[in-house]
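>>> Here is a sequence with its predicted model. Questions after.
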Amino acid sequence: MSHTSLLSSLTRAEDRDDWHALNTDLDFRKEVVLACRELVDTAYGQGDELALWNLHDILARIYDDDFGPPGVDRADKETQPIHRDIAAVLEKAVLERELADITDDEVSSYPEDPDAYVTWLKARIGDHGSRRHPLYREYLRNEAGVEEFRFFLAQESNLDPRFDDILALMQLGVSGQQKLELAANYWDEMGNGDPADVHTAMFARALRTVGADDAYIAKNQLLETRISGNLSACLALSRRHYLKAVGFMGVTEYMVPIRFRDFVDGWRRAGLPEDGVRYHELHIGIDAQHASGWFKNVVKPLIRDDPRSGREIATGALIRLNSSLRYLDAVLAHLRTATERPN
């Protein structure tokens, strides 16, 4: 099997018997793994951008299945053996790419006292180039119009519509302060029981306000957007990555208030409808509280229980910071280029 035919193999099986036949065909599964390795080599070893797109399209399709709604039609389709064969190879390559940008000193030179660790981690976040990025501080705040906000929100759909499910997954197997903090965060995502205030519903209203429907999103998402979304799914779905996910999502919560303040100011400057900005305005205050609770009730207990957790948490934080910087750079470059094109 060529790596170019790997994507089509994901849709090859239609029913229970098809999937059973593929799952029990060990020669086929070996071909799939070899094709994945070839794809990894082409994408990362040879720097082929089309192969990188294919790699992340395949992962995104698997994650769409993982996060997809349940139903009778899925009840007897056992997709996991082959999906996990593929994801194991591709995820390893994606994470190795991220880890290559992180030095040992960045994740090992941390204090083991919980309070000092949080201070150290916040300083790392504050000093990073993605903390106060010009996409937010300058472009969205002062320049963007409706077309630019439409494009930007299409990119942001890589994480926001799944954040509640990610929080639900992160609660598995944890207890005490961690579980309560994650649960409180999740309940806020659920609008504290009011269907109209569920955060995914509010984000969907923001998308509708600027006309970013599913077809527009699928057509306009950038490669770095796809990578960013796949990273969050990868870390959330695997329990072995829980500590990295704590760092990754903690950074996300910590950076939201200042970023969304710029977004809201730009939205109103552009004269866009108030109903569409409610999601972002609400998160300015809520995520400031959640970030504080995350560091106090999730990060600190982990460091207190086992200081070795600090390395994994810091690694997840830096994966988020570095991938966010690439993502924001790519979005800003695209918007600047699009603005400069002649009509």
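Nice, thanks for sending it over.
>>> For the rest of this, base every contact and every neighbour count on C-alpha atoms.
Will do.
>>> tell me what the one helix or strand residue 325 maps to is packed against?
Assigned by DSSP states H and E, residue 325 belongs to helix 309-340. If contacts are counted by 3 or more C-alpha pairs under 8 Å, 6 or more residues apart in numbering; DSSP states H and E, helix 309-340 sits against helix 80-99, helix 104-108, helix 114-127, helix 223-237, helix 242-269, helix 300-305.
>>> what about the spatially closest residue to residue 159 that is not a sequence neighbour, neighbour count?
Excluding the flanking residues, the one nearest residue 159 by C-alpha to C-alpha, 6 or more residues apart in numbering is residue 229, at 5.5 Å. Counted with other C-alpha atoms under 10 Å, the neighbours of residue 229 add up to 21.
>>> which stretch among the helices and strands packed on helix 309-340 comes nearest residue 205?
helix 242-269 (14.1 Å; C-alpha to C-alpha).
>>> Just the buried residues of whichever helix or strand comes after that closest one, please?
Remark: after helix 242-269, the chain's next helix or strand is helix 278-294, criterion DSSP H and E. Neighbour counts over helix 278-294 (16 or more other C-alpha atoms under 10 Å) mark 278-281, 283-284, 286-288, 290-291, 293-294 as buried.
>>> In this structure the residue nearest to residue 159 contacts residue 162, no?
No: Residue 229 is not in contact with residue 162 according to C-alpha atoms under 8 Å; the separation is 9.4 Å.
>>> next up, a second structure to put side by side with the first:
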Amino acid sequence: MLLPRARGPLSGLLRHLLLEGTEELAELDATARGRAATMPALSALDDEDLQLSLWMIYELSFRGFDDVDDRWESAPEVAGLRAVLERPFEQALRDATTSWTERALAVDGDVADQVFALAAGFDEGPDLSKFIRKEATPDQVRHFLRQRSVYHLKEADPHTFVIPRLTGPAKAHLVELQYDEYGGGRSGFLHHELFATTLRQAALDDTWGAYIDDADAPTLASSNAMSLFCLHRRLRGAAMGHLAAFEATSSIPCRRIAAGLLRTGFGEDAARYYDEHVEADAVHEQLAAREICGTLVRTGDVTARDVLFGAAACLVLDALQATALMAQWEDTGASDLAEAPL
């Protein structure tokens, strides 16, 4: 994958730094610090320039870019910029989730009960899976798949970074869950490979990063939140809370999306990725919430508030993604979607 096109001055200067060197570092640093200092509350979540810049920096720790030297991953210039941009992003996530976190903390029971109550009671945003099941056109389904490819083509990778940050039973259970995500060690059954099959069956490009240039801000923010949580030891509780909420809200929506894929004519091979998650995630939600998060809180390794912050962030960002997609579908005709360079 090559570096994506810039979405504004910040990502433009970062792109130049990664491709050409440090000539414009001072300007990039000033731009980043100025943006971070003046950004209104919550606006970091829908700022494409900031989210793309963070996404490019995080991607250096995953598969990298064909046109960027891998040594940039650990370069102090990039590390400093990442810290500057993460501050308004993390603060926006905390601001957007405070009420949900407090509500969950008031629920009687352990942290797993609180995560499940949070997921069950969360009511922001449209129900995207119901729309895909009953009403979405084939072009809307393709649009949905293109946006989701930004995460699903590297599915499970962010949470794997947390494994060395845990010990004891919680670590063992996370390895157990991730083993399933990676297809039980069988090539062809890795979840990101199953999603690649879905893309091909929908006549879409299954190449990693193929649609990054058209990923909207909520899609980038959703991916970035996982990287933020999973690449910082201090946020390991939020990372596992995010995982628990992700799994707890996956099974039923996946059943609906699979049905929507069949209804719109994409076939059983296209639906296989979602079919796999119907049963797997029903098990994973218990594993993540009770055995991983529950153990971490009981042993005092993390707090319930840490876990619920991550869980609420997962739900809020998913709602923002759904809202953005539905808004675009309401404003764009089916023929326009089909022709859009997504």
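Right, received. Where do you want to start? Quick caveat: nothing in here was measured; it's all calculated off a predicted structure.
>>> TM-score them against each other, please.
Scored against TM-score structural alignment, normalised by the length of the second structure, the superposed chains reach a TM-score of 0.84; 327 aligned residues with a C-alpha RMSD of 3.2 Å.
>>> Now which residue in the second structure aligns to the residue nearest to residue 159 of the first structure?
Residue 229 of the first structure maps onto residue 223 in the second structure, with residues paired by TM-score structural alignment.
>>> Please name the residues that touch its match.
Applying C-alpha atoms under 8 Å, 6 or more residues apart in numbering, we find residue 223 of the second structure in contact with 55, 150, 151.
>>> Translate the first one into the numbering of the first structure.
If I follow you right, that is residue 55 of the second structure. Match for residue 55 of the second structure (TM-score structural alignment): residue 60.
>>> again with the second one
When the first structure is aligned by TM-score structural alignment, the residue opposite residue 150 of the second structure is residue 158.
>>> wait, that match sits on residue 225?
Yes: with contact defined as C-alpha under 8 Å, residue 158 of the first structure counts as touching residue 225 (6.4 Å).
>>> Compute the number of surrounding residues for the spatially closest residue to residue 317 of the second structure that is not a sequence neighbour.
Counting by C-alpha to C-alpha, 6+ apart, residue 317 of the second structure lies nearest to residue 222, which is 5.7 Å off, once chain neighbours are set aside. Around residue 222 of the second structure there are 23 other residues, counting by other C-alpha under 10 Å.
>>> so residue 222 of the second structure makes contact with residue 318?
Yes: Residue 222 of the second structure lies in contact with residue 318 (C-alpha under 8 Å); the separation is 7.1 Å.
>>> Where does residue 139 of the first structure sit: helix, strand or coil?
Recorded secondary structure, residue 139 of the first structure: helix (DSSP: H, G, I helix; E, B strand; the rest coil).
>>> From residue 114 of the first structure, how far out is the residue lying closest to it once chain neighbours are set aside?
Nearest in space to residue 139 of the first structure, with sequence neighbours left out and distances taken as C-alpha to C-alpha, 6+ apart, is residue 332 at 7.8 Å. Noted for residue 332 of the first structure: a distance of 37 Å to residue 114 of the first structure, by C-alpha to C-alpha, to the nearest Å.
>>> Then residue 341 of the first structure?
51 Å.
>>> more neighbours, the two?
residue 114 (20 against 7).
>>> ok, now which ones touch the more buried one?
Contacts of residue 114 of the first structure (C-alpha under 8 Å, 6+ apart): 299, 300, 301, 303, 304.
>>> 10 Å instead, please
120, 295, 296, 299, 300, 301, 302, 303, 304, 305, 307, 310 (C-alpha atoms under 10 Å, 6 or more residues apart in numbering).
>>> ranking these by neighbours, who comes first?
Going by other C-alpha under 10 Å, residue 310 tops the contacts of residue 114 of the first structure with 28 neighbours.
>>> Counterpart of it over in the second structure?
Using TM-score structural alignment as the criterion, residue 310 of the first structure maps onto residue 304 of the second structure.
>>> shouldn't that match be in contact with residue 298?
Yes: in this structure residue 304 of the second structure lies within contact range of residue 298 using C-alpha atoms under 10 Å: 9.2 Å.
>>> what is in contact with these two at once?
110, 111.
>>> Mind telling me what residue 318 of the second structure corresponds to in the first structure?
That one, residue 318 of the second structure, aligns with residue 324 by TM-score structural alignment.
>>> do the same with residue 172 of the second structure
Going residue by residue (TM-score structural alignment), residue 172 of the second structure aligns to residue 180.
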